[in-house]
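Colleague: What would the 3D arrangement of this be:
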Amino acid sequence: MSDLTEQPHEKYRGRTRLRGGELDTSTTDQRLLDSRGPTDWVHTDPWRVLRIQSEFIEGFGSLAELGPAISVFGSARTTLDDPSYALGEEIGRKLVEAGFAVITGGGPGVMEAANKGARAARGHSVGLGIELPFESGLNEYVDLGLNFRYFFARKTMFIKYAQGFVVLPGGFGTFDELFEALTLVQTRKVTSFPIVLMGTSYWAGLVDWIRGTVLAEGKVSPADLDMFTVTDDVDEAVALMVEARTRRPRGSDRAKAEPGDATVPPE
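Modeller: Just a heads-up that it's a prediction; the model follows:
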């Protein structure tokens, strides 16, 4: 029998082999059971993988039976007296009246407005929050709420459980979500997925730049500009969502692949 006090030349941490300078003198069980041991291990990448996995499992489990839903995005900085707030509230209410659940980022501003409208219409009001140093919790109108550590897990839920996006005036976070959706539609990672930009005056500069610079230089194709609609009419926005729902294949609430799938059949 070998001397248990002898320093090994190599060891295994699960499937990982360690040699030389990578060797350590403790085991995972030891670190788990010995409260006086080092705690840095809970901040390592392998441990983060489990946290990421738990966020996906919790999100999938909580939202799987949500039914048809639309994600509504916009600025958290929108004040109560801003016209965008009233617009968000109207959108939330009318989406519910059309048979959709409403998903937002769960924060204040436009997100709060859409959740407020959804609750007023007695619909499903969902908030997918994110851990940030300058925001605290979900708004009071969220009935089903999840808080995420990781943006990419949260963004997957926005795409997987929504049948379309309504995008109100917002900042970098709103742009990020908008262009993520546009990329997924362009690459056919998702299908039958309407994107509506609410507020013609707000989005005009961006649309002009896409048309006058991006399209003009051949960075996108003319058909790519058909991926989104710009309007000030809430009823038009809701009608586009309803129309897309009717085009979905029979027996499928979500006629789209998971974000990240290798191939997606065309419509």
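Colleague: C-alpha only now, for contacts and for neighbours.
Modeller: OK.
Colleague: longest helix anywhere in this protein?
Modeller: helix 45-63 (DSSP state H).
Colleague: What distance do you get for Gly251 to Tyr161?
Modeller: In this view, Gly251 and Tyr161 are 16 Å apart by C-alpha to C-alpha, to the nearest Å.
Colleague: circling back to that earlier point, got a list of contacts for the longest helix of the chain?
Modeller: Trp41, Val42, Leu146, Phe148, Arg149, Tyr150, Ala153, Met157, Tyr161 (C-alpha atoms under 8 Å, 6 or more residues apart in numbering).
Colleague: Neighbour count: Gly251 and Tyr161, which is higher?
Modeller: Neighbours of Gly251 and Tyr161, each counted by other C-alpha atoms under 10 Å, are more numerous for Tyr161; the result is 23 against 7.
Colleague: wouldn't that one be in contact with Ala101 here?
Modeller: No: judged on C-alpha atoms under 8 Å, Tyr161 makes no contact with Ala101 at a distance of 9.8 Å.
Colleague: Find the residues that touch each one of those two.
Modeller: Leu66, Gly67, Pro68, Ala69.
Colleague: now the other sequence, so there's something to compare against:
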Amino acid sequence: MTDEGIAQVGKGYRKGPVILRGHQIPKETTDQRLLDRQDDTDWVHGDPWRVMRIQSEFVEGFGALAEVGRAVSVFGSARTQPDHPDYALGEQVGRGLVENGYAVITGGGPGVMAAANKGAKEAGGLSIGLGIELPFEQGMNEWVDLGVNFRYFFARKTMFMKYSSGFVVLPGGFGTFDELFEALTLVQTHKVTEFPIVLVGAAYWGGLLDWIKTAVVDRGMINPIDLELLKVVDDPDEAVRIVCTHNEALRAAADAEA
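Modeller: Predicted coordinates for the structure are as follows:
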């Protein structure tokens, strides 16, 4: 699906709490303006005030998600159509997580994200969407019960990491890769408490994993034991089981130390 195709499913361009349509849609996102390297010095007067906006995003995000409880983030492509097998996998993952006592967090968009939110909502659980301002309309999917819209990717990423007890990653593109490797890096470097990361779809992820196991490991870029941070399955129920078993073991270990 093209970016324009994705835009059609949206209900307006979201810029924080503001919705814009038609000619009101800006040509640049807030992130673009923040990261733009300007030749003049006007940024000196503007950027300090941006800090207040950034702070407000963290405050609003923390306030909205503080009482969510146990939750798992599900990532995957926004381009996946409802008739694609990956969509059904997303629904099953969302449903399975709720049935095991977890809320489901996604990026709030269409495709796999909508599928996981749908599975969670139809199972009677809490369905959460963390949206982001993009250069094309996307909007929060209809299956989200609790939605928070962000201007800045780094604020949104913090929410995924802080309030998730694990990641289930279905086939996706650059955005999905970004979220996957962000999680891997933070777990590998012990910046976050270790949590499970499960990839669904061995055929899709196989080439990437083969490259990591050979080129990356062989050059000493990572330790072979780092590969254990990733689990790969084809069965969505198995993905849910791995997340639950891992977290139960962590809780048991914490109780034993208390």
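Colleague: Would you pull the TM-score for this pair?
Modeller: Remark: TM-score between the superposed chains equals 0.79 [TM-score structural alignment, normalised by the length of the second structure]; 214 aligned residues with a C-alpha RMSD of 1.9 Å.
Colleague: Show me the helices in the stretch 101-250 of the second structure, by range?
Modeller: 112-122, 153-163, 174-188, 202-211, 217-218, 236-257 (DSSP state H, counting those that start in this stretch).
Colleague: ranking those helices by burial, who's on top?
Modeller: helix 112-122 (a mean of 28; mean count of other C-alpha atoms under 10 Å).
Colleague: mean deviation of the following helix or strand past the longest helix of the first structure from the second structure?
Modeller: Moving toward the C-terminus from helix 45-63 of the first structure, the next helix or strand (DSSP states H and E) is strand 69-73. By mean C-alpha distance after the TM-score superposition for the first structure, the fitted strand 69-73 of the first structure averages 0.2 Å away from its aligned residues in the second structure.
Colleague: And the helix or strand that strand 69-73 of the first structure is followed by, what does it pack against?
Modeller: Once strand 69-73 of the first structure ends, the next helix or strand along the chain (criterion: DSSP H and E) is helix 83-97. Where contact means 3 or more C-alpha pairs under 8 Å, 6 or more residues apart in numbering; DSSP states H and E, helix 83-97 of the first structure is packed against strand 101-104, helix 110-120, helix 234-246.
Colleague: start and end residues in the second structure for helix 83-97 of the first structure, please.
Modeller: Matched against the second structure by TM-score structural alignment, helix 83-97 of the first structure falls on residues 85-99.
Colleague: mean shift of the matching stretch relative to the first structure?
Modeller: Mean deviation for stretch 85-99 of the second structure: 0.4 Å (mean C-alpha distance after the TM-score superposition for the first structure).
Colleague: centre of the chain versus that stretch, how much separation?
Modeller: 15 Å (C-alpha atoms, centre = their mean, to the nearest Å).
Colleague: List the buried residues of that stretch.
Modeller: Neighbour counts over stretch 85-99 of the second structure (16 or more other C-alpha atoms under 10 Å) mark 86-98 as buried.
Colleague: Could you do stretch 68-79 of the first structure as well?
Modeller: So, applying 16+ other C-alpha under 10 Å, buried residues of stretch 68-79 of the first structure: Pro68, Ala69, Ile70, Ser71, Val72, Phe73, Gly74, Ser75, Ala76, Thr78.
Colleague: Now for the fifth one: which residues touch it?
Modeller: Translated: Val72 of the first structure. Counted by C-alpha under 8 Å, 6+ apart, Val72 of the first structure has contacts Val102, Ile103, Thr104, Met111, Ala114, Phe165, Val166, Val167, Leu168.
Colleague: Out of these, which comes closest to Arg122 of the first structure?
Modeller: Val102 (11.0 Å; C-alpha to C-alpha).
Colleague: What about that closest one, how many residues nearby?
Modeller: For Val102 of the first structure, using other C-alpha under 10 Å, the count is 31.
Colleague: same check, this time on Arg48 of the first structure
Modeller: 13.
Colleague: now stretch 46-64 of the first structure: which residue numbers in the second structure?
Modeller: The aligned range for stretch 46-64 of the first structure is 48-66, by TM-score structural alignment.
Colleague: Can you tell me how far Gly88 of the first structure is from Gly173 of the first structure?
Modeller: For Gly88 of the first structure, the distance to Gly173 of the first structure - C-alpha to C-alpha - is 17 Å.
Colleague: no no, Val238 of the first structure
Modeller: Val238 of the first structure is 23 Å from Gly173 of the first structure, by C-alpha to C-alpha.
Colleague: How about Ile70 of the first structure?
Modeller: 17 Å.
Colleague: now swap in Asp235 of the first structure and tell me
Modeller: Distance from Asp235 of the first structure to Gly173 of the first structure, by C-alpha to C-alpha: 25 Å.
Colleague: same question, Ala216 of the first structure
Modeller: Distance from Ala216 of the first structure to Gly173 of the first structure, by C-alpha to C-alpha: 27 Å.
Colleague: What of His124 of the first structure?
Modeller: Distance from His124 of the first structure to Gly173 of the first structure, by C-alpha to C-alpha: 23 Å.
Colleague: Quick one: residues contacting Pro112 of the first structure.
Modeller: If you look again at residue 112 of the first structure, you'll see it is Glu, not Pro. Thr104, Gly106, Asn139, Glu140, Tyr141, Val142.
Colleague: Now check Trp211 of the second structure against the first structure: what is it aligned to?
Modeller: Checking TM-score structural alignment: Trp211 of the second structure goes with Trp209.
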